[in-house]
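Visitor: attaching a predicted model along with its sequence, questions to come.
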Amino acid sequence: MKILFHTMKAAILFVACTAIFYYGILWVTDELSEFHRYDVPEGNALKASSVAISDEDRSLLQRLTLFLLDGE
């Protein structure tokens, strides 16, 4: 009888912790879905690349160098 009581207590604790974790993940997902990553930045934004040459104006060597430097 004592073993059954301890087993039920552990099962209830497990279900409670799982439910708390599940609803916590749902809350975090809901909070982050409101965050728009691709909005235009506000304030003093800097360009990510220091090279301001368009893709059409780059030579093959410049493109290869940027490819190797970026590690892509």
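Guide: Nice, thanks for sending it over.
Visitor: drop to CA atoms for contacts and neighbour counts, all remaining ones
Guide: Will do.
Visitor: now do stretch 2-15: distance to the chain's middle.
Guide: Averaging C-alpha positions (CA atoms, centre = their mean, to the nearest Å) puts stretch 2-15 36 Å from its chain's average.
Visitor: contact partners of that stretch?
Guide: For stretch 2-15, there are no surrounding residues in contact (CA atoms under 8 Å, 6 or more residues apart in numbering).
Visitor: in addition, the following structure is provided for comparison:
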Amino acid sequence: MDMKMMLLDMLKVFCLFIAFTLLFYYGLRVMHAEYEHYHRYDPPEGPAVKVFTEEHSFFERIHLFFRLGE
């Protein structure tokens, strides 16, 4: 009888584990579907200012890279 109760408890824990795993998985799928079409990199609206106004050559960039140590 003791072994039967232990197997029943293990089955309950296994079923709970499967249920919560499925709940977590489908929760992640719902969140992904919600944010899939969220555009983080849309062009700014309003009085936005461009940060870089001049284009540097490759050698100027590499010089700056080595000078700043990045």
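Guide: Yes, it's here. Since this is a predicted model, take the numbers as computed values, not measurements.
Visitor: quick one: TM-score?
Guide: Overlay of the two chains. TM-score (TM-score structural alignment, normalised by the length of structure 2): 0.70; 65 aligned residues with a CA RMSD of 2.4 Å.
Visitor: give me the aligned partner of residue 38 of structure 1 over in structure 2.
Guide: When structure 2 is aligned by TM-score structural alignment, the residue opposite residue 38 of structure 1 is residue 41.
Visitor: correction: residue 63 of structure 1
Guide: Per TM-score structural alignment, residue 63 of structure 1 is aligned with residue 61.
Visitor: which residue is nearest the centroid of structure 1?
Guide: residue 32 (9.5 Å; CA atoms, centre = their mean).
Visitor: and that residue, how far is that from residue 18 of structure 1?
Guide: To residue 18 of structure 1, residue 32 of structure 1 is 21 Å away according to CA to CA, to the nearest Å.
Visitor: now do residue 20 of structure 1 against residue 29 of structure 1, distance only.
Guide: 14 Å.
Visitor: can you check residue 69 of structure 1 too?
Guide: As judged by CA to CA, residue 69 of structure 1 and residue 29 of structure 1 stand 35 Å apart.
Visitor: same deal with residue 45 of structure 1?
Guide: Taking CA to CA, one finds residue 45 of structure 1 at 27 Å from residue 29 of structure 1.
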